[in-house]
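Asks: When you get a sec, could you give me coordinates for this:
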Amino acid sequence: MGLYAFGESANSLKLFCTTSFHRLSPFLFPFCGFIIPLITPFVNKEIEYFSYSLNYTNISKFSFTLALICAIIFMIGDVKMIPTVKIDIKNFVKIEYAHEHSANDYTYTVETEDKGSRGNFGIGVMEIGVVKQNPLIFKDKKGEYIAEEKDIFIIPPKYRYEVSTLNKGAHRHFTTEAVIEFDRTEKNTNTALTLPLIIKAGKKSEKIEEDIKRIVSKSSSLHESNYFEDCSDYMRLLSHIKKATEINTEESDPSPSSVLYCISAEKYALDNISRHMSVEEIANHIGISKNYLTNIFSEYKGMPITEYINRMKLNHMIELMRRFGYSATEAGEYIGIDNVNYISRMFKKYYGMTIREYKQIYFG
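Replies: Okay, here's the model as predicted:
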């Protein structure tokens, strides 16, 4: 049949049809005409709760009841629930690899790498790819899911699955794997992503495909990898994924002008990473008040601007230690913090461990 739902809990009611809806309609419409008048009186009390859960300001009795009917059909029909995971992206570490892969009779059992975790915080590898030739079948403990040609597939950190081609013969896909720092979360923030295993092909997936190919192209070229370019490319990719998997976000998204101010603030902070800077200084530079910047930035990033700057500095410090062998003191001076004790306290606050513990776990 082809109804898919992605999301968890209340988000599972955000159903959409992907193929062969005409096969369902002869049954669905007579069924709706008979059952809606019968069950509508019993769902009145639930509407307010689910309206809040779905972030809608209002929801009609008809649409709510229809959603329940779809959920019932989903449970009794041959409909597959696309697995999802919700994570809050804290930092981009690096592109592990990105390439175009071609093979005949492609079959693998894989578990995306987990590079360590403490509580909800983790560092791991996330794979994002697009199928170009011969669909892929993904299998996990809960079922099988098909990624058709031009579909996007997303494999979160520490996810075990089997993958094989649907048909015998040649297969081709583009894929990128990146090491990320993340929190497992249920909160709705601008850095949180609800990631489905598969995003069906469409207008929104085209931008994701372009982003993947851009990263693959740069990785395949001979020019030296640039951390900040890689970070920018990957964040653009995640941004397009977020837009593709969200519904009715117009009411909660920051205005375009607010986004531009926040982007300018990010650029100014990055350009001046080697010295101390205040929120007031950044606000003055982009021509708005400190309070206004504080408010719109929290809405845009899901965290205070001071936390964003601190995390950016610490992430840069980690890269200096990892890639160039800087000591914590040397790296701290480079990011404009010459107080080792302050760096240690800040590191423990955001990462839940000391710098030495972090190096032992993640530097090998």
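Asks: from here on, contacts and neighbour counts on C-alpha atoms
Replies: Fine.
Asks: Buried ones in the one helix or strand residue 75 maps to, by neighbour count?
Replies: According to DSSP states H and E, residue 75 maps onto helix 61-76. Residues of helix 61-76 classed as buried by neighbour count (16 or more other CA atoms under 10 Å): 61, 64-71, 74.
Asks: distance between the ends of stretch 194-209?
Replies: 18 Å (CA to CA, to the nearest Å).
Asks: So residue 252, which state does it fall into?
Replies: With DSSP: H, G, I helix; E, B strand; the rest coil as the basis, the three-state label of residue 252 is coil.
Asks: how many neighbours does it have?
Replies: By other CA atoms under 10 Å, the residues close to residue 252 number 11.
Asks: How much space separates it from residue 53?
Replies: From residue 252 to residue 53 the distance is 14 Å (CA to CA).
Asks: For these two, list the residues in contact with both.
Replies: Residues touching both residue 252 and residue 53 (CA atoms under 8 Å, 6 or more residues apart in numbering): there are none.
Asks: count of neighbours near residue 100?
Replies: 17.
Asks: And it, how close does it get to residue 308?
Replies: 34 Å.
Asks: what does residue 196 give?
Replies: From residue 196 across to residue 308, the span is 26 Å (CA to CA).
Asks: same question, residue 339
Replies: 19 Å.
Asks: So for these two, which residue has more residues nearby?
Replies: Each of residue 339 and residue 308 had its neighbours counted (other CA under 10 Å), and the higher figure belongs to residue 308 (19 against 11).
Asks: this one as well, want them side by side:
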Amino acid sequence: MIYTLVQLHNFPVILFAHYFGPSDYSISRVAESEHYEITFISNGAINKRQGNKCITIPEYSVQVSLPGEKYEQSSSEKHSHSTCGIVVKSKKRVISKNEVIDIIRKKSQSTPLHTLDKGVFPEFILPDCVPPGKNADKIRNMLSDIIHSYQTSDSFYRQNIITIKILDLFAFLTSICIEDAEDSQANSLIPIHHQYVRKFKQYVQEHIDEDISCEKIAESLAITPGYLSAVVKKTTGETMIHYINRVKLEKIVELRLLYNISLKQAGEMVGINDSHYLSRLFKKYYGLSWREYKESRILQ
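Replies: Just a heads-up that it's a prediction; the model follows:
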């Protein structure tokens, strides 16, 4: 898997979203400077030539095409896929697995969002491909949802709805890169510890809208809270509470920027119902109130 760090310069705009085939398939393409394309291959493996490199992209996998890429690809079988094209100004560079880990560790101690002229936009890590499996299947479903919204939504609301779904797709692709990079460190960890940390993070993501407790997570893993706490701290450098709060606050920032809702409303969407506690928590983690935080990021 090749990782590309992408910093957005504006919100993504949908260019196209559709299903293709089953049909013969052969293209020669140069992706324009601001064009991204994400494709799930339903039938007919793709033979891709890019410079002197030739690869086969199997059925039920995902291909991510980046701006400026020049390639030829075809299928020897009847081919079908689902795809969406995205236009967004961005800055990108290929990074290593170690850089992925380093970036994630640094982000755990600071805001994950980057400042732009008109607001605050996220930074993503995109893979070149996702192999067949549950992650690729989820991307297929996310693409189907985007295609449905693109083809059926009222034009007045369509772009905002799809922009949110594209950002969710980029975020999921980023989580795949992180998971893959963390796997490379597995041989330096006790395997069962690695599994516990993975399941801990997965639990937090799946229950982000709930009042998450360390005891509930430990119970779901059939281990003691103290043992899980020690494993998480040793592996990630964060306490369980710090990680849970950080993930919830990052989601709150994202929700406020995308939906223009109040801090209280965003907090309720991630299981924090006490607005006074949330305000104190936000200031504790970011060193600023929400208003000060947003103003400082925009002015940078």
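Asks: quick revisit: residues in the second structure matched by the helix holding residue 75 of the first structure, start to end?
Replies: Aligned using TM-score structural alignment, helix 61-76 of the first structure spans no residues in the second structure.
Asks: chain center to that helix: distance?
Replies: 28 Å (CA atoms, centre = their mean, to the nearest Å).
Asks: what's the following helix or strand after it?
Replies: The first helix or strand that comes after helix 61-76 of the first structure along the chain, using DSSP H and E, is strand 80-81.
Asks: Show the subsequent helix or strand relative to that following strand.
Replies: strand 84-104.
Asks: Does that following strand pack against any helices or strands, and if so which?
Replies: Judged by 3 or more CA pairs under 8 Å, 6 or more residues apart in numbering; DSSP states H and E, strand 84-104 of the first structure is in contact with strand 170-184, strand 192-196, helix 203-220, helix 227-245, helix 305-324.
Asks: switch to 7 Å and redo it
Replies: strand 170-184, strand 192-196, helix 203-220, helix 227-245 (3 or more CA pairs under 7 Å, 6 or more residues apart in numbering; DSSP states H and E).
Asks: The residue positioned nearest the centre of the first structure: what's it in contact with?
Replies: In the first structure, the residue lying closest to the centroid (CA atoms, centre = their mean) is residue 193, at 3.7 Å. By CA atoms under 7 Å, 6 or more residues apart in numbering, the contact set of residue 193 of the first structure is 86-88, 242.
Asks: Turn the residues you listed into CSV, including distance to residue 172 of the first structure and neighbour count.
Replies: Listed next are the contacts of residue 193 of the first structure as CSV, based on distance: CA to CA, whole Å; neighbours: other CA atoms under 10 Å:
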residue, distance to residue 172 of the first structure, neighbour count
86, 28, 19
87, 28, 24
88, 30, 21
242, 25, 17
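Asks: Nearest to residue 350 of the first structure among those residues?
Replies: residue 88 (13.6 Å; CA to CA).
Asks: can you pull the contacts of the closest residue in space to the closest one that isn't next to it in sequence?
Replies: In space, and not counting its chain neighbours, residue 88 of the first structure is closest to residue 192: 4.0 Å by CA to CA, 6 or more residues apart in numbering. By CA under 7 Å, 6+ apart, residue 192 of the first structure lies in contact with 86-89.
Asks: quick one on the thing from earlier: make JSON lines from the buried residues of helix 61-76 of the first structure and add distance to residue 291 of the first structure to it.
Replies: Below are these laid out as JSON lines (distance: CA to CA, whole Å):
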{"residue": "61", "distance to residue 291 of the first structure": "41"}
{"residue": "64", "distance to residue 291 of the first structure": "40"}
{"residue": "65", "distance to residue 291 of the first structure": "44"}
{"residue": "66", "distance to residue 291 of the first structure": "44"}
{"residue": "67", "distance to residue 291 of the first structure": "42"}
{"residue": "68", "distance to residue 291 of the first structure": "44"}
{"residue": "69", "distance to residue 291 of the first structure": "47"}
{"residue": "70", "distance to residue 291 of the first structure": "45"}
{"residue": "71", "distance to residue 291 of the first structure": "44"}
{"residue": "74", "distance to residue 291 of the first structure": "47"}
